[in-house]
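Chemist: what follows is a predicted structure for the sequence shown.
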Amino acid sequence: KDHHLPFLQHKISLFLLQNPFDAKHPLYVKVVDSVRGSPAPNVPVKLYKEAADGSWELLNSKQTNEKGGLPELTTKEQFVAGLYKLELDTASYWKSLGLNPFHHHADV
């Protein structure tokens, strides 16, 4: 088993969408394994909001579902105007596939 795959094979795509199915949870995160062309399940995702002092406040932490989706990461009340950051734990996803990760997390 070759664990030294090119960078291209360690690619995850992230889609941020307005959730049309659930007004209580306005943000929908979708993580896709771009190499395999399939959803990336069980990817730990953390949502942060920038605080007034410039630090990052953790709002929530969950894992993507079997379809690579994360529909309930924040609520309408929490999701106010501001600067947000998502942190995807890509290392755990690649390790679950038996691959050595190129990077340990991706921030968006």
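Modeler: Received, thanks. Numbers count the residues shown, from 1 in each chain.
Chemist: C-alpha from now on. contacts and neighbour counts both.
Modeler: Fine.
Chemist: residue 40: neighbouring residues, count only.
Modeler: The number of residues packed around residue 40, counting by other CA atoms under 10 Å, is 24.
Chemist: try residue 14
Modeler: Around residue 14 there are 19 other residues, counting by other CA under 10 Å.
Chemist: how about the contacts made by it?
Modeler: Residues touching residue 14, when contacts are defined by CA atoms under 8 Å, 6 or more residues apart in numbering, comprise 29, 30, 31, 32.
Chemist: and the gap between the first one and residue 49?
Modeler: Pointing back at residue 29 there. Counting by CA to CA, to the nearest Å, the gap between residue 29 and residue 49 amounts to 16 Å.
Chemist: try residue 93
Modeler: For residue 93, the distance to residue 49 - CA to CA - is 24 Å.
Chemist: adding another structure so you can compare the two:
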Amino acid sequence: MSGAESSPLTTHVLNTGDGAPAARLALSLHLLDSSTKIWNMLTVGTTNTDGRCPGLISRAAFTPGTYKLRFETGQYWDAMGQTSFYPYVEVVFTITEPEKRFHIPLLMSRFSYSTYRGS
């Protein structure tokens, strides 16, 4: 992942059960091929100590389309020695104005999650 430029798409994962950022959580970004309806993986990453994953996608690669952020929540909880109900969380969203900035936070606990379009 390119960290040299600011990504037009950002995420922030918070462990609401502990009230802390979810560090070292694996995630991937995918783009849906509109003709085949197959998800194509664009990048993979891991959240940093602040629960953020910089450099998800470059401005040049960010085009209109349907995207998916997949968060490997089960692996995260396993690494913490805890069980969880959701093995992963997928957030699917549509980009029509790629020149704008988009922030997709994930608030999670072992048995719940929520997301929204942030700023």
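Modeler: Nice, thanks for sending it over. Everything quoted here is computed from the prediction, not taken from an experiment.
Chemist: what range does the helix or strand where residue 106 of the second structure lies cover in the first structure?
Modeler: Element membership for residue 106 of the second structure, per DSSP states H and E: strand 102-109. Under TM-score structural alignment, strand 102-109 of the second structure has no counterpart anywhere in the first structure.
Chemist: other SSEs contacting that strand?
Modeler: Contact here means 3 or more CA pairs under 8 Å, 6 or more residues apart in numbering; DSSP states H and E; on that basis strand 102-109 of the second structure packs against strand 9-15, strand 112-115.
Chemist: what about the spatially most central residue of the second structure, which SS state?
Modeler: Most central in the second structure under CA atoms, centre = their mean is residue 69, positioned 4.2 Å from the mean C-alpha point. Classification of residue 69 of the second structure using DSSP: H, G, I helix; E, B strand; the rest coil returns strand.
Chemist: nearest spatial neighbour of it, chain-adjacent residues omitted?
Modeler: Once flanking residues are discounted, residue 69 of the second structure sits nearest to residue 29: 4.7 Å by CA to CA, 6 or more residues apart in numbering.
Chemist: which residues touch the one you found?
Modeler: Contacts were defined as CA under 8 Å, 6+ apart; by that measure residue 29 of the second structure touches 41, 42, 43, 44, 56, 67, 68, 69, 70.
Chemist: can I have the buried ones of the residues you listed as a PyMOL selection?
Modeler: To isolate in PyMOL the members of the contacts of residue 29 of the second structure that are buried, counting by 16 or more other CA atoms under 10 Å, one can use:
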select buried, resi 43+56+67+68+69+70
